[in-house]
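In: show me how the following folds:
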Amino acid sequence: MDVSPKRIYHTLRQFQTLAEIERESVEFTSLSLAERVWYWRRGFLSRSAVLYDFERYGHEDYLTDYQRYIKTRGINGRFGYALDNKLMLYGLLSRFSARLPDLYGIVDGGTFRSISIAGERGPTRPAIEWAADLEAGETAVVKWVIGGGGHSVLLLTRTDGGYRVNGDRISRTELRERFAAMDDYIVTGFSQQAEYADTIYSEATNTVRAVTMWDTERDEPFLARAVHRIGTDETKPMDNWSQGALGALIDPGTGELGEAVTYPDDGERRWRTDHPDTGTRIEGVEIPGWESIREGLLDVADSIPYLPYVGWDLVVTGRGEFEIIEANNYPGMKSLQVHGPLCADERVERFYRDHGVR
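Out: Have a look, this model is predicted:
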């Protein structure tokens, strides 16, 4: 058991995070104190009473909030840092460069340093000059090298008349100021989603969150769960589920989408078969070439056995094709388990037990 000062520090920080989330949950649910204590004693925050269907499934097969925040963080050990750092991810998966968006460079303090996954280096110059060289209509992704959840992500588009950031017009002066305030941001190409995702909702990039785990008995990775996040007018151009996007469970065998659910920020889960803004059908839609996507992702996971637990964010770009836009060291559970308990799957339960989580 790791009892190093660093490990103790991070554990205490995670307990602090749990306490902060619980404070925020006071207005999220109408539970009495006795009811809250019941959930706390079983490892759940109060919000889980709304997020998860305990009446239908019970509570034993859910990964608890305590287990997620305190115990899963250490599954990948010291190697997990490679997933937390978006630039290091390119080196980690260099063999699968076709599965990654193009890497353009780094923005730091208003300066753009050109780099590539092949190790080639271009000129260093003011970031505003690099932006001016983008072709009209071209979009680049500018995001902080650490962090997830769609935070600190800018979709920069060059227009005939200037620039847009996350869909909003911005002047050259304003963009220069934004660049000057950036500290360690990477710049990549934009992953264009496939037609089926564009048809459901075109004003956001609708991503797949897929979690892979390592089966020690078979010595191979497996897909534990996958959900399709779908943006809305409330979240565009992002698809952050906790900010108002939809989440649909993906059938692991067929790639068919189930009903979509919204984050219950008002204390109630709402399920939909279609998109609230476009009216386009969601339930029953099949991701084209899903089997190839699933097997392609497992090939990537198989190449890094020292990272047995990964939450992948994918953009399906065509039939059987995808790009990995992010990987997560200890993925969140809300958008996954709102569709049912993860540990009802014997392989998932065994994985967590093998790693001291359950």
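
In: contacts and neighbour counts: CA atoms only from here.
Out: Noted.

In: how far away is the residue most central in space within the chain from Y196?
Out: The centroid of the chain falls nearest to D313 when counting by C-alpha atoms, centre = their mean (4.9 Å). Note on D313: its distance to Y196, by C-alpha to C-alpha, to the nearest Å, is 17 Å.

In: before we move on, back to that, make sure the residue nearest to the centre of the chain is actually in contact with V208.
Out: Yes. Assessed by C-alpha atoms under 8 Å, D313 is found in contact with V208 at 5.6 Å.

In: just the helices from the stretch 201-350 of the chain, written as ranges.
Out: Secondary structure of the stretch 201-350 of the chain by DSSP state H, counting those that start in this stretch: the helices cover 290-302, 334-337, 346-354.

In: where does the helix or strand in which L89 is found sit relative to the chain's centre, distance-wise?
Out: Element membership for L89, per DSSP states H and E: helix 86-92. With C-alpha atoms, centre = their mean, to the nearest Å as the basis, helix 86-92 stands 16 Å off its chain's centre.

In: which is the succeeding secondary structure element to that helix?
Out: strand 103-108.

In: state the next helix or strand along the chain beyond that next one.
Out: That would be, after strand 103-108 and using DSSP H and E, strand 111-114.

In: second input sequence below; structure requested for side-by-side comparison:
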Amino acid sequence: MGWISPRRLNRLGMLNMNRRNVDFIARYNERSAYPLVDNKLKTKLAVAEYGVKTPKLLQVVQQQHEISHFREMAEDLGGFAIKPAKGSGGKGITVITGRDQDNYVKASGARIGSTELQRHLTNILAGLYSLAGTPDVAIVESLVESSPALAKYSYQGVPDIRIVVFRGYPVMAMLRLATKASDGKANLHQGAIGVGLDIGTGRSLNAVQFNRPVTLHPDTGLAIENIRIEAWDQMLEMASRCYEATGLGYMGVDLVVDANEGPLLLELNARPGLAIQMANGRGLLPRLRTIEDLKRPHFTPQDRAEYAMESFTTS
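Out: As a prediction, the model looks like this:
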């Protein structure tokens, strides 16, 4: 995997935060669409109408008195995920992978009791993790079982795929792999690995951790240079379909590959970060300008995905 310096990246069309905010987010994202993507529950309901699958919704906890119903519902579940509907950056998400008598087992292997889980739900309702500190609701989803082909590269946490979608076209993608440093979360700022993906094939390109090049996963020891995402064309079409579902012109689409269900949407982001460029070893700007310059845009998600695969492949 070749490494490209930040200075050269700038020459290659590196999109900076100011230009992203002014030329793309402010220009192409209607403010009225933000509540839809800033709320995971609203996102799930909206994308379902456009044939985009998400993890199964098991329960919505909206009021304090409903927490007791959660305990009853969770009795027969081996695993599940609790998420604040309006949380961001993975804050407040608790993933339970199994049971140990009266305790719940987290992805890290730590054990917690039902009292601690109920306290966590109370904190979510109080808005502890919401974007503006406003009251929130908790959603309980089925546990994502990562495809074994990808899971082996990640440390404890489920690897996910971020695709930047512009005017309905998938323009850049990366795989995020959890590490010990990131505490099993696929968060680049905490130390997860970002692996650039070729839009044309779903194959891995460059890989970075804390914006520095890596070729091996620090915890699994596996080489990162020969990864290929299964059902890649399906994932690109799903990401493209989110444009119709939300009307957002510039967004990040986060997907996972479930071992049983295939590609699933985790969440949408109206203000996707820019580290995806470092992972890919190239800037976003040329691809965004290519889409802006299209004389005849494609009307279907499938056509837009196919155009992106042909236009932005690096192989």
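
In: need the counterpart of the residue nearest to the centre of the first structure in the second structure.
Out: Aligned counterpart of D313 of the first structure in the second structure: D254 (TM-score structural alignment).

In: quick check: its match touching L268?
Out: Yes. Assessed by C-alpha under 8 Å, D254 of the second structure is found in contact with L268 at 6.1 Å.

In: re the thing from before, and the helices of the stretch 201-350 of the first structure as CSV, adding mean neighbour count?
Out: Formatted as CSV, those follow (neighbours: other C-alpha atoms under 10 Å):
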stretch, mean neighbour count
helix 290-302, 18
helix 334-337, 21
helix 346-354, 16
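
In: one step back: ok, now which ones touch the residue nearest to the centre of the first structure?
Out: D313 of the first structure sits next to 207-210, 324-327 when contact means C-alpha atoms under 8 Å, 6 or more residues apart in numbering.

In: pull up the aligned stretch in the second structure for stretch 146-156 of the first structure.
Out: Taken onto the second structure by TM-score structural alignment, stretch 146-156 of the first structure occupies residues 86-96 there.

In: what's in contact with the matching stretch?
Out: Here stretch 86-96 of the second structure has contacts from 38-40, 78-84, 104-107, 124, 129-131, 136-137, 143, 185, 187, using C-alpha under 8 Å, 6+ apart.

In: ends of that stretch, what's the gap?
Out: 20 Å.

In: equivalent analysis for stretch 243-263 of the first structure, please.
Out: End-to-end distance (C-alpha to C-alpha), stretch 243-263 of the first structure: 7 Å.

In: list the buried residues for that stretch?
Out: By 16 or more other C-alpha atoms under 10 Å, the buried positions in stretch 243-263 of the first structure come out as 243-252, 255-263.

In: counterpart of R228 of the second structure in the first structure?
Out: In the first structure, R228 of the second structure lands on E286 (TM-score structural alignment).

In: so its match sits against G258, correct?
Out: No. Using C-alpha under 8 Å, E286 of the first structure is not in contact with G258; the gap is 9.5 Å.

In: what sits against I82 of the second structure?
Out: I82 of the second structure neighbours (C-alpha under 8 Å, 6+ apart): 93-95, 138-141.

In: where do the strands sit along the stretch 51-200 of the second structure?
Out: Ranges of strands in the stretch 51-200 of the second structure, per DSSP state E, counting those that start in this stretch, are 57-61, 80-84, 94-100, 103-106, 111-112, 138-142, 160-166, 169-177, 193-197.

In: quick one, the last one and strand 169-177 angle?
Out: If I follow you right, that is strand 193-197 of the second structure. Computed with axes from the mean of the first three to the mean of the last three C-alpha atoms, to 10 degrees, the direction of strand 193-197 of the second structure lies at 140 degrees from that of strand 169-177.

In: quick one: average offset of strand 193-197 of the second structure versus the first structure, please.
Out: For strand 193-197 of the second structure, the mean deviation from the first structure after alignment is 0.4 Å (mean C-alpha distance after the TM-score superposition for the first structure).

In: now swap in the second one and tell me
Out: Between strand 80-84 of the second structure and the aligned residues of the first structure, the post-superposition mean distance stands at 1.1 Å (mean C-alpha distance after the TM-score superposition for the first structure).

In: the inter-axis angle of that strand versus strand 138-142?
Out: Using the same axes, to 10 degrees, strand 80-84 of the second structure lies at 150 degrees relative to strand 138-142.
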